[in-house]
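[1] The following comprises the amino acid sequence and a computationally predicted model.
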Amino acid sequence: MKIDPAVVSAFTPTGKLRASINLGNPILANKHPETGEPFGVSIDLARALAKRLDVELELVVFDTAGQSVEAVANERADFGFFAIDPLRGKKIEFTAPYILIEGFYLVRDDSPIQTNADVDRPHHRVTVGKGSAYDLFLTRELKAAQIVRAPSSPTVVQTFLEQHLEVAAGVKQQLEADAQRTHGLRLLHERFMVIQQAMGTPKARGLAAAETLRAFVEEMKASGFVAQALSRHGIVGASVAPAQ
């Protein structure tokens, strides 16, 4: 995959390749408890892209998806890792997805809510991570239930418990981990959405940069790189997206 020097310049206006990293999604990125260094599937892909472009990589790390998206949309970062969403797509050019992640609802054991269809009822309050893919999706989809926005995706269950809300929504693996630490919680039996996790770059960088990023993602899927990264980091419940 030979890269046009003009495309490299489009990706690196500051001389470095700045990757926007969201620590709010534990499937994609985490912080090492001892060193504080970020690690995960998205960091592996960022390093592979920098190597492909033959440029220095700079990780720009955020705690929430909203902050990470804003950094790329406003060109304070050169690319990032996001769930595909039409609102985000106004300023960001997305690749096809590289992994698929399930979104689930969590409730208390004694909740009368048994199915996804029971969630969207008057007087039900659903907490989501502010600016997350779940926030964007449920803001469009829920008609009767009220949305309560937690500061970040990792604080969704904490907000759910502290404010005595009816439903928490988020990444299945995050909710499962929180449920194991807190007695009396359960996930509903079916997902309410599948998140298409993609890479994206500012639309202002031009079509050639966007096409280069799309080709890179397809190669990373086809070569087994994404599957190996999921395995290496012990990620379960997420699958490699099909080729486009």
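    Received, thanks.
[2] Every contact and neighbour count from this point should use C-alpha atoms.
    OK.
[3] mind listing the helices for the protein?
    Here the chain has its helices, by DSSP state H, at 5-11, 41-53, 65-73, 133-141, 156-162, 172-181, 207-222, 225-232.
[4] I'd like the ones you listed as JSON lines, with mean neighbour count and distance to residue 192 appended.
    As requested, these are exported to JSON lines (neighbours: other CA atoms under 10 Å; distance: least, CA to CA, whole Å):
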{"stretch": "helix 5-11", "mean neighbour count": "17", "distance to residue 192": "35"}
{"stretch": "helix 41-53", "mean neighbour count": "19", "distance to residue 192": "24"}
{"stretch": "helix 65-73", "mean neighbour count": "23", "distance to residue 192": "19"}
{"stretch": "helix 133-141", "mean neighbour count": "18", "distance to residue 192": "10"}
{"stretch": "helix 156-162", "mean neighbour count": "19", "distance to residue 192": "16"}
{"stretch": "helix 172-181", "mean neighbour count": "17", "distance to residue 192": "10"}
{"stretch": "helix 207-222", "mean neighbour count": "18", "distance to residue 192": "25"}
{"stretch": "helix 225-232", "mean neighbour count": "17", "distance to residue 192": "23"}
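[5] CSV for those, including distance to residue 86?
    Converted to CSV, the helices of the chain look like this (distance: least, CA to CA, whole Å):
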stretch, distance to residue 86
helix 5-11, 23
helix 41-53, 21
helix 65-73, 13
helix 133-141, 9
helix 156-162, 23
helix 172-181, 23
helix 207-222, 16
helix 225-232, 24
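[6] now for these, which one comes closest to residue 94?
    helix 207-222 (7.5 Å; CA to CA).
[7] just to revisit the earlier point, figure out which of the helices of the chain is closest to residue 31.
    That would be, of these and by CA to CA, helix 41-53, which comes in at 10.8 Å.
[8] Centre of the chain to the closest one, how far?
    Remark: helix 41-53 is offset 16 Å from the chain centroid, using CA atoms, centre = their mean, to the nearest Å.
[9] residues making contact with it?
    Contact partners of helix 41-53, identified using CA atoms under 8 Å, 6 or more residues apart in numbering, comprise 3, 8, 17, 19, 21, 27-29, 56-57, 81, 216, 226, 229-230, 233.
[10] from those residues, which is closest to residue 38?
    residue 29 (6.5 Å).
[11] Tell me the spacing between that closest one and residue 23.
    Per CA to CA, to the nearest Å, residue 29 is found 5 Å from residue 23.
[12] So for those two, which residues contact both of them?
    residue 38.
[13] Which one of those two is surrounded by more residues?
    residue 23 (24 against 21; other CA atoms under 10 Å).
[14] The more buried one touches residue 62, doesn't it?
    Yes. Residue 23 is in contact with residue 62 according to CA atoms under 8 Å; the separation is 6.1 Å.
[15] and the gap between residue 47 and residue 11?
    Applying CA to CA to residue 47 and residue 11 gives a distance of 14 Å.
[16] ok, and here's another one to check against it:
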Amino acid sequence: MARLLRLIAALLVGLSDAAFGQTSTEIAPGGKLRVGMIAITVLGGVAEPVARFVGQKLGAAVEPVMYPNPEAYLQSFGKGEWDIAIGPRVLAPADKADSTANLWAISLVYVAAPGMEFPDIASVDKTGVKIGTILGAPSDRVLTREIKAAEIVRIPLSPTIAADAADLLRSGKANVFGADSGVGYPAAEALTGAKVVPGAFGTVLVAAALPKGRSPAAQALLATLVDEAKQTGVVQKAIDAKNLKGVNVVTK
């Protein structure tokens, strides 16, 4: 069965079985596929099943390489710590990696503290408003670029980030918290009276990436496999399994 799966993937990407084996080895040396990911549900939690799918098609054992925060993930590029990475496209430097098409999209949302009223996204950026966010995350990048009047309050990513966000709102140190929907919705649920502000202030696009310098055949093979993961429902099932809101498979 494993050989059949490899043969099918080889045919899809236009490689002979022998060439497929060589290209698989280029992607996953020694039959092991190290996959760099960020250790939060909306990223690593969805990426792990996708990684297992890719590893199965390559005939390789998957070894997750989890990074505790976006900055650590960003700094891993160019260091040879993984064979492929699956994470925010914006954190994959073009001079150090070649990315595939996007796999899934994550809405960036605001969670308003109890008693705070924000009718829409635009109403948040006002003088006197304090916006909490995750230090170094894509949401931080968007807010740093777009916010003109409000103050940004940054906290580090942790395994309990949704609870941390709720605590920040509860304490009054932030009036709203801006983050990916995988953090925003659980934070709102964790704090009575908190609510998600209508709309999204940005989108995080997630893609797979190879280290810079891999062959065109390797790039084509990975692109084919991640597209198959989308087309066969692997990505959607991973999103559904985590009951994630504001997260959608990218269809184009």
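    Perfect, thanks for sending it. Fair warning: this is a prediction, and the values are worked out from it, not measured in the lab.
[17] Of the helices of the first structure, give the one that comes closest to residue 93 of the first structure.
    It is, among these and with distance given as CA to CA, helix 207-222, at 6.4 Å.
[18] can you give me how far that closest one is from the chain middle?
    On CA atoms, centre = their mean, the centre of helix 207-222 of the first structure falls 18 Å from the chain's centre.
[19] just the angle between that helix and helix 41-53, please?
    120 degrees (axes from the mean of the first three to the mean of the last three CA atoms, to 10 degrees).
[20] which residues touch helix 207-222 of the first structure?
    3, 7-8, 10-11, 49, 93-98, 199-201, 203, 226-227, 240-244.
[21] and it with helix 225-232, angle?
    50 degrees.
[22] average gap between helix 207-222 of the first structure and the second structure?
    Helix 207-222 of the first structure, aligned to the second structure and superposed, deviates on average by 2.0 Å (mean CA distance after the TM-score superposition for the first structure).
[23] Could you identify the longest strand within the second structure?
    strand 97-112 (DSSP state E).
[24] Can you name every helix or strand that it contacts?
    strand 176-180, helix 181-190, strand 195-196, strand 202-211, helix 216-231, strand 247-249 (3 or more CA pairs under 8 Å, 6 or more residues apart in numbering; DSSP states H and E).
[25] Now render the ones you listed as JSON lines, adding distance to residue 78 of the second structure.
    Putting those into JSON lines (distance: least, CA to CA, whole Å) gives the following:
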{"stretch": "strand 176-180", "distance to residue 78 of the second structure": "26"}
{"stretch": "helix 181-190", "distance to residue 78 of the second structure": "28"}
{"stretch": "strand 195-196", "distance to residue 78 of the second structure": "38"}
{"stretch": "strand 202-211", "distance to residue 78 of the second structure": "7"}
{"stretch": "helix 216-231", "distance to residue 78 of the second structure": "17"}
{"stretch": "strand 247-249", "distance to residue 78 of the second structure": "28"}
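[26] of all those, which lies closest to residue 7 of the second structure?
    The closest of those to residue 7 of the second structure is helix 216-231. By CA to CA, the value is 12.0 Å.
[27] Alignment lookup: residue 219 of the first structure to the second structure.
    Alignment of residue 219 of the first structure against the second structure is given by TM-score structural alignment, with residue 228 as its counterpart.
[28] now residue 100 of the first structure
    Using TM-score structural alignment, residue 100 of the first structure sits opposite residue 105 in the second structure.
[29] Now do the contacts for its match.
    Here residue 105 of the second structure is in contact with 203-206, 247-250 (criterion: CA under 8 Å, 6+ apart).
[30] Can you tell me which of the residues you listed is nearest residue 128 of the second structure?
    Relative to residue 128 of the second structure, the closest of those is residue 203; by CA to CA it sits at 25.3 Å.
[31] residue contacts, that closest one?
    Residue 203 of the second structure neighbours (CA under 8 Å, 6+ apart): 105-108.
[32] Most neighbours out of those residues, which is it?
    residue 106 leads these on contacts (other CA under 10 Å) with 25 neighbours.
[33] Kindly check the end-to-end length of stretch 36-45 of the second structure for me.
    End-to-end distance (CA to CA), stretch 36-45 of the second structure: 12 Å.
[34] contacts for stretch 133-146 of the second structure?
    69-71, 88, 90-91, 108, 152-157, 165, 177-180, 202, 204.
[35] Filter those down to just the buried residues.
    The neighbour-count test (16 or more other CA atoms under 10 Å) marks 69-70, 88, 91, 108, 152-154, 157, 165, 177-180, 202, 204 as buried among those.
[36] Report the distance from stretch 168-178 of the first structure to the chain centre.
    On CA atoms, centre = their mean, the centre of stretch 168-178 of the first structure falls 13 Å from that of its chain.
[37] Check how far that stretch sits from its aligned residues in the second structure, on average.
    Per aligned residue, stretch 168-178 of the first structure averages 1.9 Å (mean CA distance after the TM-score superposition for the first structure).
[38] ok, and what's touching that stretch?
    Taking CA under 8 Å, 6+ apart as the rule, stretch 168-178 of the first structure contacts 25-27, 101-107, 126-129, 134, 153-154, 156-157, 160, 187, 236-237.
[39] Residue 228 of the first structure corresponds to which position in the second structure?
    Under TM-score structural alignment, residue 228 of the first structure pairs with residue 237 in the second structure.
[40] again, but for residue 199 of the first structure
    Checking TM-score structural alignment: residue 199 of the first structure goes with residue 208.
[41] if I pick its match, what's in contact with it?
    Residue 208 of the second structure makes contacts with 84-87, 89, 99-103, 226, as judged by CA under 8 Å, 6+ apart.
[42] mind redoing it with 7 Å?
    Contacts for residue 208 of the second structure (CA atoms under 7 Å, 6 or more residues apart in numbering) come out as 84-87, 99-100.
[43] Let me know the distance separating it from residue 82 of the second structure.
    12 Å.
[44] which position in the second structure aligns with residue 115 of the first structure?
    In the second structure, residue 115 of the first structure lands on residue 120 (TM-score structural alignment).
[45] can you count the residues close to its match?
    14.
[46] close enough to count as contact, it and residue 197?
    Yes. The pair residue 120 of the second structure / residue 197 is scored as a contact, 6.1 Å apart, by CA atoms under 7 Å.
[47] Identify the residue nearest the residue mapped onto residue 85 of the second structure from the first structure in space, chain neighbours excluded?
    Correspondence of residue 85 of the second structure to the first structure, assessed by TM-score structural alignment: residue 80. Of all residues not flanking residue 80 of the first structure in the chain, residue 20 sits nearest, at 4.6 Å (CA to CA, 6 or more residues apart in numbering).
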